[in-house]
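[1] Build me a model:
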Amino acid sequence: MSLVDLARESSSEKRRELLGHVTALFVAGAERYTDEEKTLFNGVMKRLVDFVEEGDKEALAEELCTVDQTPHDLVMQLANENIAIARYMLQYSHVLTYADLMHFAKTKGQGHLLAISKRDHLEARLTDVLLERGELPVHRSVAANPGAELSDWGTRFLIKIADTDEDLRENMLVRRDLTPAHFDKLIGQLPEPQGKKLRQLYKNNEKLVEALFHEASQVVAASRLDRKKARINTKVDLRDIRDGRRDLNKVFTEYTLSSNLLDLSFLLADLAELEQKYVINVILRMEIDGIAIVCKALGIGETEFGTFCKARCGLLKLPTPIADNWISDYRVLKRQDAERVLRFLKVRLKAMEHEEALRQAS
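    Okay, here's the model as predicted:
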């Protein structure tokens, strides 16, 4: 049956079939259609949207939200729907203008505000509106979004809320746009011993970030590590760990005892969401802090880390008793602090990579 025949049908099933055909045709050729052709597609899709069920509208929104050639009025129509449908356009569509987003932020409910808060980029004034009208889930989402610009008011507002909301505070502590004064206020919300320790951890690891960024590639190049790609069984181990079929500590120990540093670095990098070159760097550095942070954040046990420390002494040709000092330091490191510092490292490294990319492009 042709599209013309389908268009004459009045049943919901046939309209649904027509909408699917038209949408598929539009997506397939969106970049090459003329304005007149886009207008034609827009007219058909807008008309059909009024007659199909909610699930069909949701599927349409999901299909079109990343297609930049989608007509503006169709995007607006879908963004005005209930949140199950609108969230795709509000979070992902580049067709929506700043004015459109401000309109929705000022007039829609919490679900719509939450979807907007997850966009890749939010201007400070738009963020302010989300914070003014949003409830705690929106506040947390804005704080966790590195692409959300914060005004001075917005930063102070979130810091105030962070005093009574630990999740929001954790999100704020790893933002790269905080001033030292704002950072001190957040740290000051923690119990004094914890805040003092965290300040020291961040201070120490700020230096580590610099070293990782500038030295990682050289360390990889200078090492005698086998240059082969991680073996297939390492990827299998990763999948089994995530699925609960294998225990991370057991796999960690196996790799340590086999002195397979390439696969060990691949394993830890994947689980910690770091580039492998950075993990190789912290394994080979004389200082233990970096790899201790990664291992503690991932939940590597004291016994397993002790085995690693002894193997590391052999690798770096260090006296074995040094391993005891490393193990003692690892014992007192809290996993929550390690998780905070790991997030801090990742945010700082990403920021430095972005700055370096901009520098090279200029």
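[2] going forward, measure contacts and count neighbours with C-alpha atoms only.
    Will do.
[3] burial count for T303?
    13 (other Cα atoms under 10 Å).
[4] got it, and V138?
    23.
[5] element containing it, please.
    Using DSSP states H and E, V138 falls within helix 136-144.
[6] tell me how far that helix is from the chain's mean position?
    Relative to its chain's centre, helix 136-144 lies at 14 Å (Cα atoms, centre = their mean, to the nearest Å).
[7] Which other helices and strands does it contact?
    Applying 3 or more Cα pairs under 8 Å, 6 or more residues apart in numbering; DSSP states H and E, one finds that helix 136-144 contacts helix 110-117, helix 124-133, helix 166-173.
[8] Quick one, which of these gets closest to L186.
    helix 166-173 (6.9 Å; Cα to Cα).
[9] Please state the offset of the closest one from the chain centre?
    15 Å.
[10] Before we compare anything, build this one as well:
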Amino acid sequence: MAVISKLNSLLELAKERSSDRRRTLLREVTDMFFDEPPERDTPVSQEFDDVLSALAEQTAQGARAELAERFADTPLAPRGMLLKLARDAIEVAAPILARSTALSEAELLSIAEQGAQPQLKAISQRELVSERLSDTIVRRGDDETVAVLIRNDGAQLSRASFETVAERAEHSRILQAPVVNRKDTPADLLGDLMLTVENHLRDHILERFDGMEPALVEQALAASHARLSERMSQDQDVEEAEKFVRGMAVRKMLNGGLLARLLREREMTRFHVAFAEMTGVDRVAARRAIDQECIDPLALICRSAGFDKALFVTLAVLRSNATEDAFRDAKELGLLYDRITVEDAARAMRFWRMRRDVAA
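    I've put the predicted structure just below:
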């Protein structure tokens, strides 16, 4: 066949030592392919695959990157060459991994299982990412990689992957915005994040809840409360702490001074129970507000409960068992507290107290 004969002649020329000449030949063969693309699994297609693969192996990375860019969008790309490019350096592989529809799911899964974070990021940007691929990326990817996946509306996520990502987001600001902003994030998982994210993201969650049927919101918050309660280790002295708090309430000593003392002395179970009782949230919310890095939930709860600024600042500083140096942040904490309106705090607390009531 004339095409095959010409390809063989070009391949012979490729034995020249000049890298510029080999790059020119690679472009010529590529032009021949696109001028009249052969049917898949034909002798001509196989010959193109052999010649292009051989030429690509003999050319510099820049030429291979150019080749990958040209073949990334054609479903008829020679498969042998395509797989070699997909497993090449990320500068070459990226367009193939991100765009090629000629790669099968099995081939992409194999690359995802073995590839580094740049390969996983490229796959995460595909127009369609299957659940199996997403599961692998969530399992192997770091937070930045998983954030790329979550931002991709074409990525299909299983319930298990959503739960994994939401749990990771509780401790990763990189993941919080992508999870909260994603339209199909399950509502109960958003309920988990209400206690960890910053105020602007919490507002987004509240807007979504406001648009839902009340019964569905109750179901979501109940599921969130049950899951977090199960995950949270059960303190052995909860019963004793509850008895202690009831006693302090009877003696009218359940106040800010008690909270500060319990937190300073690291009597955490008593503190969690007392804080929950004084603010009207459940013990899960009380514990998370103190334990996590983000200060916003603690500020909202304190503002809604009517705590004065000095008590909030004291709790905010003491919660990390900080030294006196931490009091340098007191002014900034006070300014943050002043910026929270009673209305904003009440809106958030409406859902937190709904969690408590549903659980009860």
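[11] what TM-score comes out when they're superposed?
    Remark: TM-score between the superposed chains equals 0.52 [TM-score structural alignment, normalised by the length of structure 2]; 209 aligned residues with a Cα RMSD of 3.0 Å.
[12] what's the most buried one of the helices and strands packed on helix 136-144 of structure 1?
    helix 110-117 (a mean of 24; mean count of other Cα atoms under 10 Å).
[13] Map K118 of structure 1 across to structure 2 for me.
    Superposed on structure 2 with TM-score structural alignment, K118 of structure 1 falls opposite Q125.
[14] T74 of structure 2: what's it in contact with?
    Shown in contact with T74 of structure 2 (Cα atoms under 8 Å, 6 or more residues apart in numbering): 100-102.
[15] Restricted to strands, list those.
    Among the contacts of T74 of structure 2, no residue falls in strands (DSSP state E).
[16] May I ask which of these has the most neighbours?
    Counting neighbours by other Cα under 10 Å, S100 comes out on top of these with 24 neighbours.
[17] Distance to M76 of structure 1 for the helices and strands packed on helix 136-144 of structure 1 - can I get that in TSV?
    Output for these, formatted as TSV (distance: least, Cα to Cα, whole Å):
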stretch	distance to M76 of structure 1
helix 110-117	13
helix 124-133	18
helix 166-173	31
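[18] Would you quantify the distance from I290 of structure 2 to A160 of structure 2?
    28 Å (Cα to Cα, to the nearest Å).
[19] Tell me which of the two has more neighbours.
    Taking other Cα under 10 Å, I290 of structure 2 and A160 do not tie; I290 has more neighbours (22 against 11).
[20] you'd agree the more buried one is up against A299?
    No: using Cα atoms under 8 Å as the test, I290 of structure 2 is too far from A299 to be in contact (10.2 Å).
[21] So which of the helices and strands packed on helix 136-144 of structure 1 is nearest S11 of structure 1?
    helix 110-117 (31.6 Å).
[22] and the closest one, how far from structure 2 on average?
    When structure 2 is overlaid, helix 110-117 of structure 1 sits 1.2 Å from its aligned residues on average, using mean Cα distance after the TM-score superposition for structure 1.
[23] And that helix, what does it pack against?
    Judged by 3+ Cα pairs under 8 Å, 6+ apart, helix 110-117 of structure 1 is in contact with helix 83-92, helix 98-107, helix 124-133, helix 136-144.
[24] before we move on, back to that, nearest approach to E53 of structure 1 belongs to which of the helices and strands packed on helix 136-144 of structure 1?
    The minimum distance between E53 of structure 1 and those falls on helix 110-117, with 20.2 Å, by Cα to Cα.
[25] Could you count how many residues lie near A30 of structure 1?
    Neighbours around A30 of structure 1, by other Cα under 10 Å: 18.
[26] Need the counterpart of it in structure 2.
    So, by TM-score structural alignment, A30 of structure 1 is matched to P37.
[27] Specify the local secondary structure of its match.
    coil (DSSP: H, G, I helix; E, B strand; the rest coil).
[28] dump the residue contacts of it.
    So P37 of structure 2 contacts L76 (Cα under 8 Å, 6+ apart).
[29] what does E213 of structure 2 give?
    So E213 of structure 2 contacts nothing (Cα under 8 Å, 6+ apart).
[30] can you map out the strands along the stretch 251-362 of structure 1?
    For the stretch 251-362 of structure 1, strands defined by DSSP state E, counting those that start in this stretch do not occur.
[31] Cross-check the contact I'm expecting between H94 of structure 1 and T66.
    Yes: applying Cα under 8 Å, one finds H94 of structure 1 in contact with T66, separated by 7.4 Å.
[32] re the thing from before, would you list the helices and strands packed on helix 110-117 of structure 1 in JSON lines and tack on distance to D165 of structure 1?
    Shown next, in JSON lines, are those (distance: least, Cα to Cα, whole Å):
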{"stretch": "helix 83-92", "distance to D165 of structure 1": "25"}
{"stretch": "helix 98-107", "distance to D165 of structure 1": "23"}
{"stretch": "helix 124-133", "distance to D165 of structure 1": "15"}
{"stretch": "helix 136-144", "distance to D165 of structure 1": "9"}
